[in-house]
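got a sequence here, can you build the structure:
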Amino acid sequence: MPSIAQKIAQRIQGLPEDISFGYEQLDITREEYSTAAKVLERLQKKGEIKKLSKGIFYKPKKTVFGEKRPDEQQLLKPYLYQNGQRTAYITGDYLYNQLGLTTQLPAVIKIASRHRRIFINTGAIKATAIKSYVDVTEDNYQLLGFLDAMKDLKQIADVDIENAITIFKDRVGALDKQQRQAMIQYALAYPPRVRALLGAILTDLDQQDGVDDLRNSINPLTTFKLALPNQLLTSATDWNIQ
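Next up, the predicted model:
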């Protein structure tokens, strides 16, 4: 019967290359942490795994050009979960680059969470914490990231507003009814400019379910300056977007 050390080594061997992992991904009990630490130290000495930061490791992928490190999203993955549940997500310019809203990549990545403050400085990667507007889950983090992009629209580095609105409409238009309703509910926790922009997009897409919740949450005397061409978002003026 395999020993605890052998079981842990087998679990590590079964993990994919080019992703990061922590003790939680090894599916071990508290009593097995000490044994796991010895196994991890032995595998590091053999060069089979590399240490990223305290308690976070990765299996380097071997290529014809040498060892390949995981990309930033894989490096950050263990930090985004707690007790097996997602509690945080990547946002800011790193996310907006992935969405096609900017060509810039930040030196410091932003990580949003409702109840955790996540700061990382491993040498390989730097990240800072911001507070999310609602609790983060596996089901909602992508919607929250998209609402963040609407919130930060005018501050996104080298953003093309017309291109951004087109991306927003395409993405929102691709959501199913349940996802749209969820997005509206999350947007109610965001600043009024997000609610107005989402409301105008949904109106343009002729998706009216739940839109009154957005409209009723906004002061009718408030205006939002985006300098949009009228033909790009035809409902903009109805939502006091200028």
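
alpha carbons only for contacts and neighbour counts from here, please
Fine.

list the contacts of R215.
R215 makes contacts with R195, A196, G199, W239, as judged by CA atoms under 8 Å, 6 or more residues apart in numbering.

show the buried residues in those residues.
Neighbour-count burial (16 or more other CA atoms under 10 Å) applied to the contacts of R215 gives R195, A196, G199, W239.

so which of the residues you listed belong to helices?
Of the positions in the buried ones among the contacts of R215, R195, A196, G199 sit in helices, assigned by DSSP state H.

just to revisit the earlier point, with distance to A149 added, can I get the buried ones among the contacts of R215 in CSV?
Shown next, in CSV, are these (distance: CA to CA, whole Å):
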residue, distance to A149
R195, 12
A196, 14
G199, 15
W239, 18
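
go through those residues and name the one nearest L188.
R195 (6.6 Å; CA to CA).

contacts only, for the closest one.
Residues in contact with R195 (CA under 8 Å, 6+ apart) are I184, A187, L188, L214, R215, I218.

you'd agree I201 is in a helix?
Yes - under DSSP: H, G, I helix; E, B strand; the rest coil, I201 falls within a helix.

one more to line up against the first:
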Amino acid sequence: MKTSDFIEDKINKLPKSYVFTYVDFLTEVNKREAVIKHLNRMVQSGKINKLSKGKYYKPQESIFGALLPEQYQIVKDLLEEEGRKRIGYITGFSIYNTLGFTTQISNSIQIGTQQTRPKFKRGRFNISFITQKNIINNDNIPLLQLLDVIRFIKKIPDTTVDKSCKRLLVLLNDLTLKEQEQIIKLAFKYGPGTRALLGALLSTIDSKAKQLLNDLYESLNPITTYDIPISENIVPTAKSWYIV
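Modelled structure (predicted):
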């Protein structure tokens, strides 16, 4: 089979909006330059789209034109190593929208990872990184995302801290006791402001994770206060957790 026929046959079998690179074809076709040239010809003909240098995807059409791939596809090489070991997770602006904290959609993608790196652009998207001190795995990612929301609560666009706390109270209350205990354990590797707000929120919903909540409280310096503008009627326990 000719190189061009092999490439087109393999691409035809890929799902719409799947992001791939020329490397995906080199295990069977050991002709790097030929692969790149043919992929670029397919871009010119409109059969595939180019996301950024060396990255392509099959376009999915809508009434508004070709759709961009979902964010996971855009940054999946930054989230998993070979063998599908988790090294990062999508957080920040994308999660604010997904979890219902804001309706604003951003062209920035933030990634939580243990080893941060400089921000860069990938096509129209700005990719940046925040440090995550906890080990990352598929099970704890939703909890880490919630902790990141708490950590950056004053930076969520197009909303207020009060509205964000209302939403957090709902999401935390929906967690099982085991998940509430786990999120507290994960919080110990976050800053004291995040620990304080998590404690205040869990105390407000009367979490049954009493011993861990007490440990979280004891981890705070009693002479330090945290400037987080929350209404007392929304989080009545805030002052008890040194939040002013």
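
T222 of structure 1 contacts I241, correct?
No - using CA atoms under 8 Å, T222 of structure 1 makes no contact with I241, being 9.1 Å away.

these two: which is more packed in?
Shown here are T222 of structure 1 and I241; by other CA atoms under 10 Å, I241 has more neighbours (19 against 12).

which residues does whatever residue of structure 2 lines up with the more buried one contact?
The alignment partner of I241 of structure 1 in structure 2, by TM-score structural alignment, is I243. Taking CA under 8 Å, 6+ apart, we find I243 of structure 2 in contact with A196, L197, T225, Y226, D227, I228.

what is the neighbour count of the closest residue in space to P70 of structure 1 that isn't next to it in sequence?
Among residues not flanking P70 of structure 1 along the chain, D18 sits closest, at 4.6 Å (CA to CA, 6 or more residues apart in numbering). Here the count is done by other CA under 10 Å, and D18 of structure 1 has 18 residues near it.

circling back: closest one to Q211 of structure 2 out of the contacts of I243 of structure 2, please.
Looking across the contacts of I243 of structure 2 and measuring by CA to CA, the closest to Q211 of structure 2 is A196, at 15.3 Å.

quick check, the closest one in contact with V244.
No - if you go by CA under 8 Å, A196 of structure 2 and V244 don't touch, sitting 10.9 Å apart.

spatially central residue for structure 2, please.
Closest residue to the average C-alpha location of structure 2: I90 at 1.7 Å, with CA atoms, centre = their mean.

A strand includes it, no?
Yes - judged by three-state DSSP, I90 of structure 2 forms part of a strand.

tell me the contacts of it?
For I90 of structure 2, the contacting residues are Y72, L79, I109, Q110, I111, G112, by CA under 8 Å, 6+ apart.

burial count for the residue nearest to A149 of structure 1 when sequence neighbours are not counted?
Leaving aside its sequence neighbours, A149 of structure 1 sits nearest to Y96 (CA to CA, 6+ apart; 6.6 Å). Neighbourhood size, Y96 of structure 1 [other CA under 10 Å]: 25.

which of the contacts of R195 of structure 1 has the most neighbours?
A187 (27 neighbours).

circling back: for the contacts of I243 of structure 2, which ones persist in structure 1?
Here is what carries over to structure 1 from the contacts of I243 of structure 2, by both residues aligned by TM-score structural alignment, their matches' CA atoms under 8 Å: A196, L197, T225, Y226, D227, I228.

would you write a ChimeraX line that selects the buried entries of the residues you listed?
Entered in ChimeraX, the line below selects the buried ones among those, by 16+ other CA under 10 Å:
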select :196,197,225,226,228
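
tell me the one of the kept ones among the contacts of I243 of structure 2 nearest L168 of structure 2?
L197 (10.4 Å).

that closest one touches W241, doesn't it?
Yes - with contacts counted by CA under 8 Å, L197 of structure 2 reaches W241, the gap being 7.3 Å.
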